[in-house]
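# Could you look at this predicted model? Sequence included:
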Amino acid sequence: MLAILVGLLAIFAWSSRPHLPLLERLDHLLFDAQTQWRGRLQAAAQPGIVLVKIDDRSLQRLGGFSPDRRTLARAIDLLNTAQARLIALDLLLLEPGRADPAADAVLSSAMRASGKLLIPFALLDEAGQPPTSPGKAVLDNAFLRTRGESASALLPMRPQQLLAPPAGFAEAAQALGHVSALRAPDGAPRFDLPGLPFAGEIYPSLAVRIAAIALDQPWSQVELDFGNALKLGSLTVPLDAQSRQWINYYGPSGSFESISFIDLLDGHVDPARLRGRIVLLGSTAIGAGDVFPSPFDTSLPGVERMATVVDNILSGRVLQRPHWASAAELLAMLVLPMLACWLISRWPLRYALSALAILALGLVTGLQALFVHAQLFLAPAFPVLALLLGCLSALVLRGAAEQARRRAALLALQASEERYALALRGANDGMWDWDLLAEQVFFSDRWYTLMGQDKTQPARMSAWTAALDEAGRQAFEHELAEHLAGRSLQLHHVLSFRQGGVDRWLLVRGIATRDANGRALRMAGSLTDISESQRLQQQITHDALHDRLTGLLNRAAFLQRLEQACAIEAGKSDSVAVLIIDIDDFRTLNEREGIAAGDAILIELAQRLAALQGPSSALARLAADRFVLSQHIADVGDESAIGDLLGRVQSCLQAPFQLAAGALTLSASIGWAHLAQDLHSATELLAAAEMALAHAKTRLRGQTHAYDPAELQVENKRRWLKENLDLAIASQQFVLHYQPLVLLADRRLVGFEALIRWPHPDKGMVMPGDFIPYAEESGQILAMGQWILREAARQLVAWDALGFRGEIAVNLSGRQFSEGDLLADARAVLDILGSIDPRRLKLEVTESMAMSNPQVTANALQALSALGFKISIDDFGTGYSSLAYLHRFPFDTLKIDRSFVIRLAAGREAVEIVRTIVGLAKALGKQTLAEGVEEVAQAQLLHELGVEIGQGWLFAKALAADQAEAFLLQNQPA
């Protein structure tokens, strides 16, 4: 809030500048400082500008305050003779000559003869009647093209009076322009007024008229766009919102080449210096009064000011205050105080002030860079003022806050002292104080009670070690000496000793006060009884590493012991074995005998197993009914050592356990592994034993199983499939390949069988035999089967548009019948097929799958057939079909398994089986199809036996969708 108030105050001061000269002066001082910081510049306009100065030396020779009109006419003739580009008089010729009226005619004649002379007139903002109205010559010099007249209301000057030269002079001059200028409170004109209104017209400054003629720009083409720019053909002079042309001063007086008026008259000027140049003739004498302050000079002659304005226009070096300057300054005046307050309130003071100083320096440097390189200037005075005010306000508030915090701290200290006195009484701690210089020690009554000493005895520092053993005494004296020497910040030591047959722990704390040299003078502290917390910590530590019921190690502690044993045996011929014992049906025992009986059995079994431990053994309880035992094996090749250990474990289990209801014997599944089985760490060894246990539990009760590294590969493969199959289904990594089905009679294409493939992004093509069995087992085949059905249907629709009239066969999984909603999937396929006959999508089930639950399968197949789908019995002849159920299945095709096709050349058995299957199919009016046809002889024999359709590599392998499409375009189906 304070920052916002500071910003608003700065904005108010910024907006009050036109009404408060002091504030405006502040703004102008920084403008002048920017100009001075930039340094001097050289005049750059072409053609160059030359000043003819009516200086003090010239006036002394002429004997007056200004040259008479005959003398001016002579000077003009000399300038014409020297072939000056144009001549401008910075002298107001207001009244006809009275002492020598003929001189006016001489001057007028010289002006006409020149044809390139410009003279000024004055527009004054003083109220009153003008002596003359604008004559025709003056009116002819008004702007002919203006734009943005609404912005002219912002002009800083509204002239009320015209001071014009006599008509003879005005008509003889080539052009006229005003020389009116507004001075700041310090008297400096920092901008020129290129256009001023008077009597309904807009009149240009003399500098504008000079620049237009120097550029050979027709006056009719010069345009004044109020509040924006002055356009002289291709040259644009930027103006600010008040239509002002800010002057870019080049340096102190003398920045332009100049010659003395009297030297010109005396013929002491080389005409080459004037040839083709712009000549400005004006007074620079001290008494003339035509001087102005500038950023570089306190008395810059008016003619040099005009030369600067003309050079600015012609060289394009006009200073510009951009239209967004005001918005930027307002934003800075709001943001900078807020930033200052935030930094001073949040950062350490030296960092905050350094950052703000860097910010202010960067702001000023950036503005100066714009000023120097882009001729853009902003007014940084009030943003910087806002920043300073924000800093001062924040520092005042920070100081007040510091004082408030100190007062609060003093009150808190007083309250703390009271609380400390109460805390000492409530904490029940012993207090002690040792004056090292006086060799005096004080112990409180509580100290004597805690240490178990008689308080009538003299207080000495040796009393600390009276109850300690030698090691405890040395440790305490060492800690005390370290603190007295200044090598520790505080004495913090635990005394441990037995008192009355009970272990005691007392915490000694103390700190010393020191002199300027660091020598300890006095030391005081407390004595706290921490016996209960130490006992509790010991119990927590024990419980963190042990099983509460049996007292055995837990899993974490066992792994630590096992890591140590593995590290010792690494690189030796010896090994470490791990046995995991899992009691069979322990949950049932708990439910039958009760939890208390189960706990008693576990405790007794733990004791029995503990008796088997050797020096290098470790025993732990991993779970409710699971124990683990590690054992060192001297000879890895000696299987008898493992066998002996397993036998002793089995004996522990088979020995009867006495319960209230009678004796009980246990059996357990045991898995074991040893380090020499290419295992490298305790974690791997324990995991291998657990894997072996898992395999043991899949068999009969009481089985023992050794770890087999091959099982790990299988397990890793199953884990990989589980993780990657879900990802493949979600990201649609699967694709369908299509194997052609052809008529054996004439090899015409009748359809395709859709076969799933998995192009894995890392492993490449994964074949169905590697992932379909696991997908069946895990249930992921359901989502996979849905996708296969729908993808095959979409492919059939696409090929139908190409003229394909055959069928596509799709394999179904048994789990789709038992667990999925196969009918809902089939109806979704019908929606995809649209008007295509669903009989062109053949659904295949294997014989063994169909007969696993024939009643459910028959019902499902009947429903699918009712929806219009064809049914095919796959791998026929490999299962054990019941003809009664086979008759109930609504199938259209019997598919002869490839195992029979391969054995056709081996003897009559396979031929007769195929002949029988064909006969059965014909008897039932069904179609037969043989898969796995790889040789021409096989195809011929199958055709002779009556098989109608063949499938196999003889015709084509399973093809990707685009390859299958090319195949069907070459072999349109029958």
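The structure has been received and is ready for your questions. Please read these numbers as outputs of a predicted model, since none were measured by experiment.
# CA atoms for contacts and neighbours, from now on please.
OK.
# Look up how far L605 lies from S651.
11 Å (C-alpha to C-alpha, to the nearest Å).
# I misspoke; the intended subject was K717.
Counting by C-alpha to C-alpha, the separation of K717 from L605 is 37 Å.
# Looking at those two, which one has more neighbours?
Between K717 and L605, counted using other C-alpha atoms under 10 Å, L605 has the larger neighbour count: 20 against 15.
# ok, the more buried one - contacts?
Applying C-alpha atoms under 8 Å, 6 or more residues apart in numbering, we find L605 in contact with C652, L653.
# doesn't it fall inside a helix?
Yes - checked against DSSP: H, G, I helix; E, B strand; the rest coil, L605 lies within a helix.
# what about it, distance to L659?
Here L605 is placed at a distance of 13 Å from L659 (C-alpha to C-alpha).
# F121 is in contact with L92, correct?
Yes - counting by C-alpha atoms under 8 Å, L92 touches F121, with 6.4 Å between them.
# Find the residues that touch each one of the two.
By C-alpha under 8 Å, 6+ apart, L92 and F121 have these common neighbours: P165.
# In terms of neighbours, single out the busier of the two.
F121 (22 against 16).
# sec struct for that one, please.
Look at F121: counting by three-state DSSP, its state is strand.
# who touches it in this structure?
Contacts here follow C-alpha under 8 Å, 6+ apart; on that basis F121 touches L92, L162, L163, A164, P165, L176, G177, H178, V179.
# ok, 10 Å please
90-94, 138, 162-165, 170, 176-180, 205-206 (C-alpha atoms under 10 Å, 6 or more residues apart in numbering).
# What segments of the stretch 401-550 of the chain are helices?
With helices called from DSSP state H, counting those that start in this stretch, the stretch 401-550 of the chain shows them at 445-451, 470-484, 531-545.
# Can you tell me the closest non-neighbouring residue to K870?
K842 (4.6 Å; C-alpha to C-alpha, 6 or more residues apart in numbering).
# before we go on, here's another structure to hold up against the first:
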Amino acid sequence: MRRPPPQTLIALLLTAIWGLGLGIVHLRGDIPFIDGAEATLTNLRNTLGGSRKPPDLVTIVAIDDETSRVAGHYPLPRAMLAKIIDAIGALQPKAIALDVLLVDAADEAGDAALEQSLKRTNVVLAAAGIFPESHQQVVVDSKEPLVRVPSALQFLEPQSRFAAVASYGIVNVQTDKTGTPRFVPMLFRNGERIVPSLSLRVFSRATGEQATVISDHVKVGSHSILTDNGYLVPLSFYGPRGTIRTVSASAALNGRLPEEAIRDHIVVVGATVTGGGDVFPTPFDPVLPGVEVISTSITHLLAGDGLVRDQGVRFIDLYFAVGLPLLVVGLLSWRRNTIGLAMVLGVILVWAAINVAAFKHGIWLSAALPIAATAPPALISGATQLWLGRRQAKRFAEQSERLQHIQAPGLAEHLARDPGLLATPVHQEAAIVFIDINGFTSLSEAIGPAAVRELLNGFFNLVDEEVTACGGAINSFMGDGAMILFGLPQPKPDDPAKAADCCVRLAARMRRWLGTLPDDVASRIGFKIGAHFGTIVASRLGGGDRQQITATGDTVNVASRLMEVAASNHVEIALSDDLLLAAGTDSMPFKQGRLEGPIETSLRGRTGSLTVWLWRS
């Protein structure tokens, strides 16, 4: 298995550190710059889950517009509150929660009537905490559990005459960045004093059990209430206002309370009157009454159907914060193509499905934390890989361009399309042209290496231009000469004609080029061209690390020897009868000069004779 490159290992290490750092901070509490995203994503998951029917455990007796009309004004007189509580108490509910602050004194008769009603019924009153800022702070770095509960500057408690006959609890809820009530604290602190929430106090009174605070949760009798940092219980709303059964308080005043909605239920009395001000935005309702928020919390405690977000869930969040970005970055590094992106998308969809499914089953896994842990490393890693990929592509392009300059033009393109080109030798027809500079060796000794290089560059350039124009391939430059092929990678019917045209064009170009050279140079050199058509063996030569496409066989040797025939006969081109016949005896290129022959000649190193034609301009 191939070892990952160093940059991939570094990217994975930095990704793990980033995710682990976020996860550790998340264990201690919410992260401010992630809170807003988590709030939005939580509302989205609530909406995706849709409304659901709440358990039939809690009934709201609402001080609504009708009740206010009957009373003549709002807030209601204390005597009228007493009548409502008496009417509810007569139907024997498990407990009554009065979500109305009784901080100030009213008329004596009304307060006395309410005090007597509180004595006769199982009522829990509402108190409120005043906090230094809207978001209640939770200390999470202390090993003492009770130090971690929300700390209030002051408690607004019921008047002492009411507090003496009824218990009370703090009614505050904790909102997120969107203003949505997200948690109900079970406990509140003011200095050394700890006060339970209204929801916890009602639950305790309804079950007849005492609440016990443990290091990471609250226990009421045999019921364990799993809590988040600071003994917070998450809220999961059932739907818009009215989803929890709501009865107008005016029904209590006129004796029409439905007994089935009150008996053995917990009854929460609170205001829903227009302009009352106690409303909150939720995923299902932009103005959900506060009394329904409290009722939702109490229902969660009774039914155990709320969201679970405790330290165990936060540890799962940590694992996702480390594992998801590692997996995404690893896949992006492993597969830098469409398959890799598809796999990354698949991983993200699986994670999203797990997250939504867990939320639907009451487990609040963070959605924003894994996204925050994954997005920056993935983007940085992707951008880095894109930059490295472009550098590599640029390097490959430069190498390819250099290869085009060295390898036969056109063959590199065929090799890119067919990496197995000529891996097995093939016999095929081809036209071979050789060109060489006469007298170059003696000239090079006289003019020096710099002038030799400049001279050869001019020669190579003109050969390359003419061969490319004729559709041939330069197989190789050999010192002061070149070998040219017509018929690779596939032979064509017009290869001989193209080779003949190339011979004449090269001769004309060489004459013009020689005319541009200094007289002392041009007078010492000339050129010769040999061309032949026949069967060649086309193949790759060389080892695994260095290979060259070339042609071998008698046809190649004959074309090379024909240059000697041209030189000995003081002509520019010597070509075989085979090439002339294949190109056509009326081949237009050769009409530009004088074609002589045929002659029979012997070639060095080859037995027998060969029919040859000579051409001069």
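Structure received. Quantities reported herein were computed from a predicted structural model and do not represent experimental measurements.
# where's the residue sitting nearest the centre point of structure 2, which helix or strand?
The centre of structure 2 sits closest to A378, judged by C-alpha atoms, centre = their mean, with a distance of 5.7 Å. Per DSSP states H and E: A378 of structure 2 is located in helix 368-406.
# Name the next helix or strand downstream of that helix, please.
Using DSSP H and E, the helix or strand that follows helix 368-406 of structure 2 in sequence is helix 411-417.
# Trace that following helix over to structure 1 and give me the residue numbers.
Taking TM-score structural alignment as the measure, structure 1 aligns no residues with helix 411-417 of structure 2.
# which bit of structure 1 covers the next helix-or-strand element following that helix?
Sequence order places strand 426-438 as the next helix or strand after helix 411-417 of structure 2, per DSSP H and E. Strand 426-438 of structure 2 corresponds to no residue of structure 1 when matched by TM-score structural alignment.
# The helix or strand following strand 426-438 of structure 2: which residues count as buried?
Next helix or strand after strand 426-438 of structure 2 toward the C-terminus (DSSP H and E): helix 440-447. Neighbour-count burial for helix 440-447 of structure 2, counted by 16 or more other C-alpha atoms under 10 Å, picks out F440, L443, S444.
# now swap in stretch 324-340 of structure 1 and tell me
Under the neighbour-count criterion of 16+ other C-alpha under 10 Å, stretch 324-340 of structure 1 has E329, L330, A332, M333, L334, V335, L336, P337, M338, L339, A340 buried.
# show me what contacts E38 of structure 2?
Neighbour list for E38 of structure 2: D30, I31, L44, D176, K177, T178, S366, A367, A368, L369, I371 [criterion: C-alpha under 10 Å, 6+ apart].
# so which strand or helix has the equivalent of it over in structure 1?
For E38 of structure 2, the aligned residue in structure 1 is D27 (criterion: TM-score structural alignment). Element membership for D27 of structure 1, per DSSP H and E: helix 21-38.
# which bit of structure 2 covers the helix or strand following that helix?
Once the chain leaves helix 21-38 of structure 1, the next helix or strand it forms, by DSSP H and E, is strand 49-54. Aligned by TM-score structural alignment, strand 49-54 of structure 1 falls on residues 58-63 of structure 2.
# again with stretch 742-751 of structure 1
Using TM-score structural alignment, stretch 742-751 of structure 1 pairs with nothing in structure 2.
# Any idea how far apart the tips of that stretch sit?
Termini of stretch 742-751 of structure 1 sit 7 Å apart (C-alpha to C-alpha).
# would you list every one of the strands in the stretch 51-200 of structure 1?
Ranges of strands in the stretch 51-200 of structure 1, per DSSP state E, counting those that start in this stretch, are 86-89, 117-124, 145-147, 161-163, 175-178, 191-192, 195-198.
# Sketch out the helices for the stretch 201-350 of structure 2, chain order is fine.
Remark: helices assigned in the stretch 201-350 of structure 2 by DSSP H, counting those that start in this stretch are 250-253, 259-262, 290-303, 311-334, 338-360.
# So which of these is the most surrounded?
Highest mean neighbour count of these: helix 290-303, a mean of 23 (counted as mean count of other C-alpha atoms under 10 Å).
# what angle sits between that helix and strand 95-101?
Orientation check (axes from the mean of the first three to the mean of the last three C-alpha atoms, to 10 degrees): helix 290-303 of structure 2 against strand 95-101 gives 150 degrees.
# quick check: helix 290-303 of structure 2 aligns to which part of structure 1?
Across structure 1, the stretch matching helix 290-303 of structure 2 (TM-score structural alignment) is residues 302-315.
# export the buried residues of stretch 324-340 of structure 1 to JSON lines and tack on distance to W434 of structure 1?
As requested, these are exported to JSON lines (distance: C-alpha to C-alpha, whole Å):
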{"residue": "E329", "distance to W434 of structure 1": "68"}
{"residue": "L330", "distance to W434 of structure 1": "67"}
{"residue": "A332", "distance to W434 of structure 1": "63"}
{"residue": "M333", "distance to W434 of structure 1": "63"}
{"residue": "L334", "distance to W434 of structure 1": "61"}
{"residue": "V335", "distance to W434 of structure 1": "59"}
{"residue": "L336", "distance to W434 of structure 1": "58"}
{"residue": "P337", "distance to W434 of structure 1": "56"}
{"residue": "M338", "distance to W434 of structure 1": "55"}
{"residue": "L339", "distance to W434 of structure 1": "53"}
{"residue": "A340", "distance to W434 of structure 1": "52"}
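# Tell me the spacing between H943 of structure 1 and G919 of structure 1.
13 Å.
# dump the residue contacts of the equivalent of L345 of structure 2 over in structure 1.
Aligning on TM-score structural alignment places L345 of structure 2 opposite A357 in structure 1. Taking C-alpha under 10 Å, 6+ apart, we find A357 of structure 1 in contact with Y351, L363, L387.
# just checking, the second one touches A381?
Going back to what we said before, that points to L363 of structure 1. No - using C-alpha atoms under 10 Å as the test, L363 of structure 1 is too far from A381 to be in contact (11.1 Å).
# Could you find the closest non-adjacent residue to M461 of structure 1?
Residue nearest to M461 of structure 1 in three dimensions, not counting chain neighbours: V441, with 6.9 Å by C-alpha to C-alpha, 6+ apart.
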